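K.L.:
what shape does this take:
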Amino acid sequence: MAEARLADVHAQARSRLTRAGIAGADLDARLLVEWVTGFDRLETFRNPDNPVANDVLARLDVVLTRRINGESVHRIIGKREFFGLEFSLSADTLEPRPDTEALVELALPFLHQRVAENGIADLIDLGTGTGAIAIALLEQVRNLRAVGVDKAPGALATARENARLNKVSSRFAALHSNWFAEVTGGFDMIISNPPYIRSKDIPALQPEVSVHDPILALDGGPDGLEPYRIIAAQADGHLHARGAVAVEIGFDQRADVEAIFAGTGFALKGLQKDIAGHERAMLFMKT
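P.N.:
Okay, here's the model as predicted:
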């Protein structure tokens, strides 16, 4: 590619992604061009004739190819916003997605109440990944402490770094554990966005997910419900009195997840829909 005007670079990137059939090609092209060139949207508007050097164009060619091959923009860039905060990504983590903000919204009133009653509250986030859920809650709730649990060491390293970047490290601890295996003590809330996709359904997902997301964070077993059975069976032994469990679910899993928790003595106390109107998060308490 020869040196080009910034405005033309944007147009060519949009055209290339559109021809490749990328949904949201306009936005993806803009984000990638801005990231590679360092020129934001305002600079492009003010100075469309800015020259883009050949080495920059070469780097852009590489990232556009990655996007066309199914890697998401945010995984290419290495970060994504969630609940107004920025989170770094790694190969061992999912991208925090807007649907999961429903889980944070559902948990917040309960945690605020616990802090108001007791002066402090303790949270454990099972399968913490980037740490997005726990860190978003820590940022919202003063005097909340959180433990992020994951069995992928790389995810824990990413979560620790995100806690540092978002200035909540003093209230966040990362624990290497397979679910509750290494967990001790009690908590006011157990929260989780567990793997909930049926094993057989994973190959049919978009390549952004099926190829580039970590399989451990996707596969919920043959029926997609195995993690809920684990959490429901062991939660009571790790909850303070009148504690709660909050989980994200697949769009069609409410009845099954409610039945699983009911089988271990938990009643549904809260339900939150995502931005698309799907039932996405559930809160349970012991009956």
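K.L.:
all contacts plus neighbour counts: C-alpha atoms, from now on.
P.N.:
Will do.
K.L.:
near Thr37, how many other residues are there?
P.N.:
16 (other Cα atoms under 10 Å).
K.L.:
burial of the closest residue to it other than its chain neighbours, as a residue count?
P.N.:
Nearest non-adjacent residue to Thr37, counting by Cα to Cα, 6 or more residues apart in numbering: Val56, 6.5 Å away. Counted by other Cα under 10 Å, the residues lying close to Val56 total 15.
K.L.:
assumed Val56 was part of a helix.
P.N.:
Yes - using DSSP: H, G, I helix; E, B strand; the rest coil, the secondary structure at Val56 is a helix.
K.L.:
what's around Ala152, how many residues?
P.N.:
Residues near Ala152, counting by other Cα under 10 Å: 19.
K.L.:
let me know whether it touches Ala91 as I believe.
P.N.:
No - contact criterion Cα atoms under 8 Å: Ala152 and Ala91 do not qualify, at 10.1 Å.
K.L.:
my guess is Arg14 contacts Ala29, does it?
P.N.:
Yes - if you go by Cα under 8 Å, Arg14 and Ala29 touch, sitting 5.2 Å apart.
K.L.:
can you give me the helices in this protein?
P.N.:
Assigned helices in the chain, in chain order: 6-19, 25-37, 41-46, 54-68, 73-77, 101-118, 132-140, 153-165, 207-210, 226-234, 254-262 (criterion: DSSP state H).
K.L.:
highest average neighbour count across those?
P.N.:
helix 132-140 (a mean of 24; mean count of other Cα atoms under 10 Å).
K.L.:
give me the angle between it and helix 101-118.
P.N.:
40 degrees (axes from the mean of the first three to the mean of the last three Cα atoms, to 10 degrees).
K.L.:
next, the angle from helix 132-140 to helix 153-165.
P.N.:
Going by the same axes, to 10 degrees, helix 132-140 makes 20 degrees with helix 153-165.
K.L.:
got the contact list for helix 132-140?
P.N.:
The contact list for helix 132-140, computed with Cα atoms under 8 Å, 6 or more residues apart in numbering, reads 82-83, 85, 87, 96, 100-101, 103-104, 108, 123-125, 128, 144-148, 159, 162-163, 166, 168, 171-172.
K.L.:
any idea how far Asp188 is from Glu117?
P.N.:
Distance of Glu117 to Asp188, given as Cα to Cα, to the nearest Å: 12 Å.
K.L.:
want to put them side by side, so please do this one too:
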Amino acid sequence: MTACEPGETVGAFLCQAGQMLRAAAIESPRLEARLLLGHAMGVTAETLLRDSRMVVPAEAVARFGAALKARLAHVPMAHILGRQGFWTLDLAVSPATLIPRPDSESLVEAALAAFPDAEAPLRVLDLGTGTGCLLLAVLSERPRAFGIGVDREPAAAALAAANAAANGLAGRSAFLAADWAGALAGTFDLVLSNPPYIESAAISGLMPEVARHEPGLALDGGPDGLDAYRLLAAALPALLAPGGVAVLELGQGQRAAVEGLARTAGLRPLSCRPDLGGVDRALSLAKKPVGGPASED
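P.N.:
Sure thing, here's the model as predicted:
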């Protein structure tokens, strides 16, 4: 995959790999080249940046070539590295789950703002847990909380459980493969969900890293992108404890439609936190008070 040979320097490998990644329309090609070569050599990208004259070991050349080939085919970087940072956590990822993204950290911010007492003994539910990123991030900030993560994909639930163990949170979490709320009884103080919300017809037009390599079940929100929100709106009134809050991730432009579904189901929109790009991303909901007004926005 690369013309560089064992015995050549880091700088030579990075120069060629950067050119190839740029030609493949990969953003930040030099940075990604460093990440790939660092992964192959077992060192940090910062180490490579400090010493471009370091010789690439022979045993790293094949690993680098395979990793570069995968990235040129638009396999997500996180899948190649096997890991992704989220909040303060280091999480394993796999093709069975969505890759955690910085935009989703707005849900963690919204959840913590809804329950500012760090010692609150919260009961937390994460529907469509994937890697477990949302649930584990909240548990890491609320040491007396306990959470359950549910995913329809058994491989995702298993990965989330492994991430909980790796981050020291296995004792305060449980994960199961089930049809979301269908297997649950009882109520929760906080319900989190990053549901599938892409319109079915739009999936093929997404960037190839997403369209080709992330699980369709976690992307496809039906013809209008709202199928999962309809299910959530119907389930949340029974899942939320008194004073409970649900925080849902939204796709761009979906706020009004999801708020409408929520109101119809007896839920009250509280706030909507934007992501770093200014997109309405984290919608917080509560149950309407019994006998209260139709809307208390």
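K.L.:
follow-up on the earlier one: identify whichever of the helices of the first structure lies nearest to Ile275 of the first structure.
P.N.:
helix 101-118 (7.9 Å; Cα to Cα).
K.L.:
what sits against the residue nearest to Trp179 of the first structure when sequence neighbours are not counted?
P.N.:
In space, and not counting its chain neighbours, Trp179 of the first structure is closest to Leu126: 6.2 Å by Cα to Cα, 6+ apart. The contact partners of Leu126 of the first structure, by Cα under 8 Å, 6+ apart, come to Gly148, Val149, Asp150, Trp179, Ile190, Ile191, Ser192, Asn193, Pro194.
K.L.:
roughly how far out does stretch 40-60 of the first structure sit from the chain middle?
P.N.:
Once both centres are worked out by Cα atoms, centre = their mean, to the nearest Å, stretch 40-60 of the first structure turns out to sit 31 Å from its chain's centre.
K.L.:
what's in contact with that stretch?
P.N.:
1-7, 9, 30, 32-34, 36-37.
K.L.:
first-to-last residue distance for stretch 125-132 of the first structure?
P.N.:
10 Å.
K.L.:
what's around Pro6 of the second structure, how many residues?
P.N.:
15.
K.L.:
can you pull the contacts of it?
P.N.:
Counted by Cα under 8 Å, 6+ apart, Pro6 of the second structure has contacts Val56, Pro57, Ala58, Val61.
K.L.:
counterpart of the third one in the first structure?
P.N.:
Read it as Ala58 of the second structure. Ala58 of the second structure maps onto Asn54 in the first structure, with residues paired by TM-score structural alignment.
K.L.:
is it true that Leu123 of the first structure touches Val149?
P.N.:
No - counting by Cα under 8 Å, Leu123 of the first structure does not reach Val149; the two are 10.8 Å apart.
K.L.:
please identify which of these two sits among more neighbours.
P.N.:
The neighbour comparison of Leu123 of the first structure against Val149 (other Cα under 10 Å) goes to Val149, with 28 against 25.
K.L.:
look up how far Leu17 of the first structure lies from that one.
P.N.:
38 Å.
K.L.:
cool, and Phe39 of the first structure?
P.N.:
19 Å.
K.L.:
again with Arg66 of the first structure
P.N.:
11 Å.
K.L.:
before we move on, what about Leu108 of the first structure?
P.N.:
Noted for Leu108 of the first structure: a distance of 39 Å to Leu17 of the first structure, by Cα to Cα.
K.L.:
next: Val245 of the first structure.
P.N.:
42 Å.
K.L.:
again with Glu71 of the first structure
P.N.:
12 Å.
K.L.:
go on, Asp188 of the first structure?
P.N.:
From Asp188 of the first structure to Leu17 of the first structure the distance is 47 Å (Cα to Cα).
K.L.:
so Ala25 of the first structure touches Leu17, yeah?
P.N.:
Yes - in this structure, Ala25 of the first structure is within contact of Leu17 by Cα under 8 Å, at 5.3 Å.
K.L.:
returning to what we had before: reformat the contacts of Pro6 of the second structure as TSV; add distance to Leu283 of the second structure.
P.N.:
Shown next, in TSV, are the contacts of Pro6 of the second structure (distance: Cα to Cα, whole Å):
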residue	distance to Leu283 of the second structure
Val56	48
Pro57	50
Ala58	51
Val61	47
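K.L.:
Gly75 of the first structure and Glu95 touch, don't they?
P.N.:
Not Gly; residue 75 of the first structure is Arg. Yes - using Cα under 8 Å, Arg75 of the first structure is in contact with Glu95, at 7.4 Å.
K.L.:
would you map the strands across the stretch 151-297 of the second structure?
P.N.:
173-177, 188-193, 240-249, 267-274, 280-287 (DSSP state E, counting those that start in this stretch).
K.L.:
gap between the longest one and the chain center?
P.N.:
Pointing back at strand 240-249 of the second structure there. Distance, stretch centre to chain centre, for strand 240-249 of the second structure: 20 Å (Cα atoms, centre = their mean).
K.L.:
show me what it is packed against.
P.N.:
Judged by 3 or more Cα pairs under 8 Å, 6 or more residues apart in numbering; DSSP states H and E, the packing partners of strand 240-249 of the second structure are helix 105-114, strand 188-193, strand 280-287.
K.L.:
can you redo these as TSV with distance to Gly225 of the second structure?
P.N.:
Converted to TSV, those look like this (distance: least, Cα to Cα, whole Å):
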stretch	distance to Gly225 of the second structure
helix 105-114	19
strand 188-193	15
strand 280-287	15
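K.L.:
which among those is found nearest to Leu231 of the second structure?
P.N.:
strand 188-193 (11.6 Å).
K.L.:
how big is the offset of that closest one relative to the first structure?
P.N.:
Compared with the first structure after fitting, strand 188-193 of the second structure has a mean deviation of 0.8 Å; criterion: mean Cα distance after the TM-score superposition for the first structure.
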